[in-house]
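[1] Sharing a sequence plus its predicted fold:
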Amino acid sequence: MSPKPCGHVYVVDDNRDIRFYLTDLLRQMGHSVECFDSAKSFLAHSLDIFPAVLVLDVRMPQMSGIELQRELRALGRHIPIIFISGESHSEDIILAMKGQPIEFLLKPFQFPRLMEAIEKGLVLDGIHREQRFRKTDIHRKWTALSARERDVFVLMLDGLTNKGISERLGILPDTAKKHRANVLQKMETTDLAQLVALCKGVDVKTLG
């Protein structure tokens, strides 16, 4: 059996008792915990720790959990969210679920359900973080390509041969071959299979 993932858990809830209760239990389970009594406090003071998950109350003064969810998306922080709520209406749940949280738990919820959601969120955050790092690395290499090499790069990933690339771009096959070699060198790969593996899951059309 693989060990359960441990990580950082943010708890944002205006109820002091909930914060105290969850902090105590989560630390017993091996997680580091950071609590905030409002969404604005979280935005102002939270550190970007990895891997992490956000346990977020839906209804809070000044800024709701749903509003915080939207703000985090706008800021490019894609931390997995677990909503908790004591008195949400159906429209609250619908709005919250549009942001694709890990879970939506109604108070009083069972702690094992929360732990299951947290473990899922930590694993997901690890996967997403690795994907973002990989895309950043690919983009760094991609910026070294010339405009023509970028065209060749996309066509290589589409499976075109040197002849196919030359016909598509209106260049000589030998020129296509040279561009292809430059792409492999600058992308720090040895062959097409390695290049395809490097870019798997990344929309290369968004690199520019």
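    Looks like it came in fine. Numbers count the residues shown, from 1 in each chain.

[2] From now on I want contacts and neighbour counts done on CA atoms only, so please keep to that.
    Fine.

[3] Would you mind pulling up the elements that the helix or strand Ala176 falls within packs against?
    In the assignment (DSSP states H and E), Ala176 maps to helix 173-186. Packing partners of helix 173-186 (3 or more C-alpha pairs under 8 Å, 6 or more residues apart in numbering; DSSP states H and E): helix 147-157, helix 162-169.

[4] nearest to Ala197, of the ones you listed?
    helix 147-157 (10.0 Å; C-alpha to C-alpha).

[5] one step back: list the buried residues in the helix holding Ala176.
    173, 176-177, 179-184 (16 or more other C-alpha atoms under 10 Å).

[6] Can you name the residues in contact with that helix?
    Outside helix 173-186, the residues that touch it by C-alpha atoms under 8 Å, 6 or more residues apart in numbering are 141-142, 144-145, 148-150, 152-153, 156, 162-163, 165-166, 190-192, 195.

[7] Can you tell me which of these are buried?
    Using 16+ other C-alpha under 10 Å as the burial test, the contacts of helix 173-186 include 142, 145, 149-150, 152-153, 156, 162, 165-166, 195 as buried.

[8] Return the distance of the most centrally placed residue in the chain relative to Asn15.
    Nearest to the geometric centre of the chain sits His128, at 3.6 Å (C-alpha atoms, centre = their mean). According to C-alpha to C-alpha, to the nearest Å, His128 and Asn15 sit 30 Å apart.

[9] Check Glu116 too.
    Separation of Glu116 from Asn15 (C-alpha to C-alpha) stands at 22 Å.

[10] got it, and Val53?
    Val53 is 19 Å from Asn15, by C-alpha to C-alpha.

[11] Would you mind putting the helices and strands packed on helix 173-186 into JSON lines with distance to Glu87 alongside?
    Listed next are the helices and strands packed on helix 173-186 as JSON lines, based on distance: least, C-alpha to C-alpha, whole Å:
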{"stretch": "helix 147-157", "distance to Glu87": "50"}
{"stretch": "helix 162-169", "distance to Glu87": "60"}
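
[12] can you tell which of the ones you listed is closest to Pro80?
    With C-alpha to C-alpha as the yardstick, what comes closest out of the helices and strands packed on helix 173-186 is helix 147-157 (31.2 Å).

[13] The structure to be compared is supplied as follows:
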Amino acid sequence: MTKVGHVYLIDDDESMRLSLTRMLRELGYLVEDYASASVFLEKSVPVSPAVILLDMQMPDMTGLDLQEALLKLGRKTPIVFVSGQSHPHQIVQGLKKGALDFLFKPFNLEELLKAVADAVDFDSRQLRRVSLDVETKRDYEKLTPREREVCAWLVKGLLNKDIAVKLGTTDATIKVHKARVMEKMHAESLQTLVKKYLESDLENHPLTV
């Protein structure tokens, strides 16, 4: 069974690192293990889809400290915290800042594998969303200024004749612009166009503002 997924394992407990690394590799995951958060920050290269399996309590830098540092760097790899002893406020803080799960040592193996698989799946979906967003913005930038105006009014639900009045032109002209907008934006329906426009926040795109 081959998994497409990367696991960054960060734990100062060497025996824990070795056993988890061996087991996850046997399941097909690509595993990089680190003895400390600072070494991870210094040496790791971001890849997707991936998960960070992160010990909460470490001597040089806590799991929460690393989570904070990654947020500042804009790295969005999902985190699953693993801890032998954590205070409730640490758990709450970690989850509030976007951690996907929190496991306590000694943890149930099935629970760990589910958390890892769910996080890798989450990161895959996150990566797809980013790719689609880039694609949508690239398509939007191919529209002419007038087509972008028509696009904005279509998203607001106006009919061709209403847009024609707004832009001081004819219904037939708007039909042509609309057809070009739909083609360039790869939208087979108005619903798809609206979804793409809103999800990529095109209203606040530099070419729109």
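    Cool, the structure landed. Since the structure is predicted, the reported quantities are computational estimates derived from the model, not experimental observations.

[14] Skipping its backbone neighbours, what lies nearest the residue lying farthest from the centre of the first structure in space?
    For the first structure, the largest distance from the centre (C-alpha atoms, centre = their mean) belongs to Leu172, which lies 41.6 Å off. Distances taken as C-alpha to C-alpha, 6 or more residues apart in numbering place Ser166 nearest to Leu172 of the first structure, at 5.5 Å, with adjacent residues excluded.

[15] Spell out which residues sit in contact with the aligned partner of that neighbour in the second structure, please.
    Using TM-score structural alignment as the criterion, the counterpart of Ser166 of the first structure in the second structure is Ala164. The neighbours of Ala164 of the second structure, taking C-alpha under 8 Å, 6+ apart as the test, are 170-171, 173-174.

[16] can you map out the strands along the second structure?
    6-10, 30-34, 50-55, 79-83, 101-104 (DSSP state E).

[17] Give the full set of residues in contact with Gly7 of the first structure.
    Gly7 of the first structure sits next to 30-32, 50-52, 122 when contact means C-alpha under 8 Å, 6+ apart.

[18] before we move on, the earlier item: looking at Val53 and Asn15 of the first structure now, which is surrounded by more residues?
    More crowded of Val53 of the first structure and Asn15, by other C-alpha atoms under 10 Å: Val53, with 28 against 13.

[19] wait, isn't the more buried one in contact with Val9?
    Yes: taking C-alpha atoms under 8 Å as the definition, Val53 of the first structure is a contact partner of Val9 at 5.1 Å.

[20] shared neighbours of these two, which are they?
    Ile118.

[21] From Gly65 of the first structure, how far off is the nearest residue to His78 of the first structure once chain neighbours are set aside?
    Counting by C-alpha to C-alpha, 6+ apart, His78 of the first structure lies nearest to Leu72, which is 6.9 Å off, once chain neighbours are set aside. Leu72 of the first structure sits 10 Å away from Gly65 of the first structure, going by C-alpha to C-alpha.

[22] Likewise for Gly201 of the first structure?
    From Gly201 of the first structure to Gly65 of the first structure the distance is 30 Å (C-alpha to C-alpha).

[23] repeat for Met97 of the first structure
    With C-alpha to C-alpha as the criterion, Met97 of the first structure and Gly65 of the first structure are 12 Å apart.

[24] Same check on Pro173 of the first structure?
    Following C-alpha to C-alpha, the distance that separates Pro173 of the first structure from Gly65 of the first structure is 57 Å.

[25] any idea how far the corresponding residue of the first structure for Val80 of the second structure is from Ala144 of the first structure?
    In the first structure, Val80 of the second structure lines up with Ile82, judged by TM-score structural alignment. Here Ile82 of the first structure is placed at a distance of 40 Å from Ala144 of the first structure (C-alpha to C-alpha).

[26] circling back: report the separation between the residue nearest to Leu172 of the first structure and Leu195 of the first structure.
    Using C-alpha to C-alpha, Ser166 of the first structure is found at 20 Å from Leu195 of the first structure.

[27] pull the longest helix from the first structure.
    Secondary structure of the first structure read by DSSP state H shows that its longest helix is helix 111-142.

[28] Mean deviation, that helix versus the second structure?
    Once fitted to the second structure, helix 111-142 of the first structure is off its aligned match by 0.8 Å on average (mean C-alpha distance after the TM-score superposition for the first structure).

[29] one step back: can you check which of the helices and strands packed on helix 173-186 of the first structure gets nearest to Gly208 of the first structure?
    helix 147-157 (9.7 Å).

[30] check the fit of that closest one onto the second structure and give the mean distance.
    Mean for helix 147-157 of the first structure is 2.5 Å (mean C-alpha distance after the TM-score superposition for the first structure).

[31] which residues of the second structure does that helix align to?
    Using TM-score structural alignment, helix 147-157 of the first structure corresponds to residues 145-155 of the second structure.

[32] Centre of the chain to that stretch, how far?
    Stretch 145-155 of the second structure has its C-alpha centroid displaced from the chain centroid by 28 Å (C-alpha atoms, centre = their mean, to the nearest Å).

[33] One more: stretch 155-163 of the second structure?
    Put simply, stretch 155-163 of the second structure sits 33 Å off its chain's centre (C-alpha atoms, centre = their mean).

[34] and that stretch, how far apart are its ends?
    End-to-end for stretch 155-163 of the second structure, by C-alpha to C-alpha: 11 Å.
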